[in-house]
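Novice: I need the structure of the sequence given here:
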Amino acid sequence: MNREVKVVLLGDSGVGKSSIVLRFCSDIFKVTHESTLGAAFMARTIEVNGINFKFQIWDTAGQEKYKSLTPLYYREAQVALIVYDITHKDSFDVLKSWVNELKAHGPKKIIQVLVGNKNDLIEDEKVSYDEANNYAQQIGASLKLTSCKENKGIQELFVSIAEQILYEEQNKLVEGKKTEKPQNPSVKVTVEDQNKKKKKEGGCC
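Specialist: This next block holds a predicted model:
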């Protein structure tokens, strides 16, 4: 079975949205990263509980001059990752504007995940977990912490999205009943290579 999942990343410039996508899709981390202009697209497929989830990820620019373009990428999005930098309080304070914009222009039913990035710099933390978690609960989102530099929480972030999609689909099938969220899912990861073509049978190497 296959699922295509459109994901949009929102948040201030410099919080590490592009680093999250690059680490997840290509397992690459860059110390310095050029600012995204408009939006960038990458994809990766992972297998969770026997289902292939193809994540189509739109990394939107955080600069104010591009903000008017962001709603264009909300169309048919199933997941919004709202990213902040745990070492910069300002990046967390502006999240409300992103959330309000998403509410005004995005799909009515969209999975929201608050992502606290740069968790490797916990000693410089300016946004506590409790503060972020309280806000996440207010907007009906989950909270995940990530470190692109140390490659922590990135894989788990997208696996949790796949789990939530399966959980919500299962609940729709059982009216009036609550199903337990699957525990310890079997996860098999395969990286999608957009440029690699399948070899033809009988072809040379």
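
Novice: From here on, just use CA atoms for contacts and neighbour counts.
Specialist: OK.

Novice: which residue ranges form the strands in this structure?
Specialist: 2-11, 39-48, 51-60, 79-85, 111-117, 142-145, 187-190 (DSSP state E).

Novice: can you redo these as JSON lines with distance to Asn151?
Specialist: Compiled in JSON lines, those are given as follows (distance: least, C-alpha to C-alpha, whole Å):
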{"stretch": "strand 2-11", "distance to Asn151": "18"}
{"stretch": "strand 39-48", "distance to Asn151": "16"}
{"stretch": "strand 51-60", "distance to Asn151": "18"}
{"stretch": "strand 79-85", "distance to Asn151": "15"}
{"stretch": "strand 111-117", "distance to Asn151": "11"}
{"stretch": "strand 142-145", "distance to Asn151": "11"}
{"stretch": "strand 187-190", "distance to Asn151": "15"}
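
Novice: Mind checking those for the one nearest to Cys25?
Specialist: strand 39-48 (5.5 Å; C-alpha to C-alpha).

Novice: distance between that closest one and the chain's centre?
Specialist: 10 Å (C-alpha atoms, centre = their mean, to the nearest Å).

Novice: Which other helices and strands does that strand contact?
Specialist: If contacts are counted by 3 or more C-alpha pairs under 8 Å, 6 or more residues apart in numbering; DSSP states H and E, strand 39-48 sits against helix 17-26, strand 51-60, helix 154-173, strand 187-190.

Novice: and of those, who's closest to His105?
Specialist: Taking the helices and strands packed on strand 39-48 one by one with C-alpha to C-alpha, strand 51-60 is closest: 14.8 Å.

Novice: what's next to that closest one, contact-wise?
Specialist: For strand 51-60, the external contacting residues (C-alpha atoms under 8 Å, 6 or more residues apart in numbering) are 1-10, 17-18, 21, 36-47, 70, 73, 162.

Novice: do you know how far Thr32 is from Val8?
Specialist: 22 Å (C-alpha to C-alpha, to the nearest Å).

Novice: Next, the structure of the following sequence, for comparison with the previous one:
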Amino acid sequence: MSNLYGDYNQKIDYVFKIVLIGDSAVGKSQLLARFARNEFSLDSKATIGVEFQTKTLDIDQKTVKAQIWDTAGQERYRAVTSAYYRGAVGAMLVYDMTKRQSFDHMARWLEELRGHADKNIVIMLIGNKSDLGTLRAVPVEDAEEFAQRENLFFMETSALEAINVETAFMTILTNIYKIISKKNLTAHGEPESGGTSAGLKGTKILVPGQEPDPGGRKGGGCCMSS
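Specialist: I've put the predicted structure just below:
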């Protein structure tokens, strides 16, 4: 009986808000569905306004609730969704690797994100639909160059085939956790429930397994293509 109700009594150490942004039909909702519920819908409809889902997971023996917001990519909703960037500690910039225009719009989406979110928000560039390799319109090198220039993590994913989806979300969540837990350790304070953006001030972001860059750049190996 205790196992049945265990999840309801589970102590949450951190809540991290992540936003998915990018053009319509690049697969943002499908990435979220694959990560949160391990589902994929072939007849997915366009997101209207904003939706969100949560997933609770363990990072470094701490219980983290990921609150992932899926924002509509259509132009007419952008004024509505801009308010939802506030409080986000992580963001995924998603483009369709078979649609060059969706990648070309990444700079504009990034500018909007940085205009509304904490300046040290953890950002990952996602090239979705990697299963459609024969239709590729965005070379990996172009995405890597953009990610390097803007100090973003980068990964190609396939929501359809569940390739790199879990890895992408876990990478961004783990790096947010490292930043906020390091700040809490330094301050000798209690964990900041809700993962407030104040926990992101002045911290380098490093890919696991890489040594800090002596030049002080954020990210090091920002490019993690499949």
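
Novice: Need the TM-score from the superposition.
Specialist: TM-score of the superposed chains, computed with TM-score structural alignment, normalised by the length of the first structure, equals 0.82; 183 aligned residues with a C-alpha RMSD of 2.4 Å.

Novice: still on that earlier bit, now tabulate the strands of the first structure in CSV and tack on distance to Asn100 of the first structure and mean neighbour count.
Specialist: Output for those, formatted as CSV (distance: least, C-alpha to C-alpha, whole Å; neighbours: other C-alpha atoms under 10 Å):
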stretch, distance to Asn100 of the first structure, mean neighbour count
strand 2-11, 12, 21
strand 39-48, 20, 18
strand 51-60, 16, 21
strand 79-85, 12, 25
strand 111-117, 12, 24
strand 142-145, 17, 20
strand 187-190, 34, 13
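
Novice: how about those strands, which one is nearest Asp130 of the first structure?
Specialist: In terms of C-alpha to C-alpha, the element of the strands of the first structure nearest to Asp130 of the first structure is strand 142-145, at 10.2 Å.

Novice: Where does the closest one end up in the second structure?
Specialist: Using TM-score structural alignment, the residues of the second structure aligned to strand 142-145 of the first structure are 153-156.

Novice: mean deviation of that stretch from the first structure?
Specialist: Compared with the first structure after fitting, stretch 153-156 of the second structure has a mean deviation of 0.8 Å; criterion: mean C-alpha distance after the TM-score superposition for the first structure.

Novice: From the chain's centre, how far out is that stretch? Work that out for me.
Specialist: Mean-position distance between stretch 153-156 of the second structure and its chain equals 10 Å (C-alpha atoms, centre = their mean).

Novice: Please report the distance of the residue lying closest to Gln170 of the first structure once chain neighbours are set aside from Glu168 of the first structure.
Specialist: Closest residue to Gln170 of the first structure apart from its sequence neighbours, by C-alpha to C-alpha, 6 or more residues apart in numbering: Thr179 at 7.3 Å. According to C-alpha to C-alpha, Thr179 of the first structure stands 9 Å off from Glu168 of the first structure.

Novice: what's the counterpart of Thr54 of the second structure in the first structure?
Specialist: Correspondence of Thr54 of the second structure to the first structure, assessed by TM-score structural alignment: Ala43.

Novice: any idea how far the residue nearest to that match when sequence neighbours are not counted lies from Lys30 of the first structure?
Specialist: Spatial nearest neighbour of Ala43 of the first structure, excluding adjacent residues (C-alpha to C-alpha, 6+ apart): Gln56 at 4.7 Å. Note on Gln56 of the first structure: its distance to Lys30 of the first structure, by C-alpha to C-alpha, is 21 Å.

Novice: OK, contacts around the residue nearest to the spatial centre of the second structure?
Specialist: Centroid-nearest residue in the second structure, with C-alpha atoms, centre = their mean: Met92, separated by 3.5 Å. Contacts here follow C-alpha under 8 Å, 6+ apart; on that basis Met92 of the second structure touches 18-21, 123-126.

Novice: now those in CSV, with distance to Glu156 of the second structure?
Specialist: Compiled in CSV, the contacts of Met92 of the second structure are given as follows (distance: C-alpha to C-alpha, whole Å):
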residue, distance to Glu156 of the second structure
Ile18, 18
Val19, 17
Leu20, 15
Ile21, 15
Ile123, 14
Met124, 10
Leu125, 8
Ile126, 6
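
Novice: so Tyr84 of the first structure sits right up against Asp12, yeah?
Specialist: Yes: counting by C-alpha atoms under 8 Å, Asp12 is a contact partner of Tyr84 of the first structure at 7.0 Å.

Novice: what's the overlap in contacts for those two?
Specialist: With C-alpha under 8 Å, 6+ apart as the test, Tyr84 of the first structure and Asp12 both reach 91, 95.

Novice: which residues touch the counterpart of Ala61 of the first structure in the second structure?
Specialist: Ala61 of the first structure maps onto Ala72 in the second structure when the alignment is built from TM-score structural alignment. By C-alpha under 8 Å, 6+ apart, the residues touching Ala72 of the second structure are 21, 23-24, 46-50, 78, 81.

Novice: and of these, the nearest to Ser2 of the second structure?
Specialist: Nearest to Ser2 of the second structure, judged by C-alpha to C-alpha, of the contacts of Ala72 of the second structure is Val50 at 35.3 Å.

Novice: was I right about that closest one contacting Thr81?
Specialist: Yes: if you go by C-alpha under 8 Å, Val50 of the second structure and Thr81 touch, sitting 6.6 Å apart.
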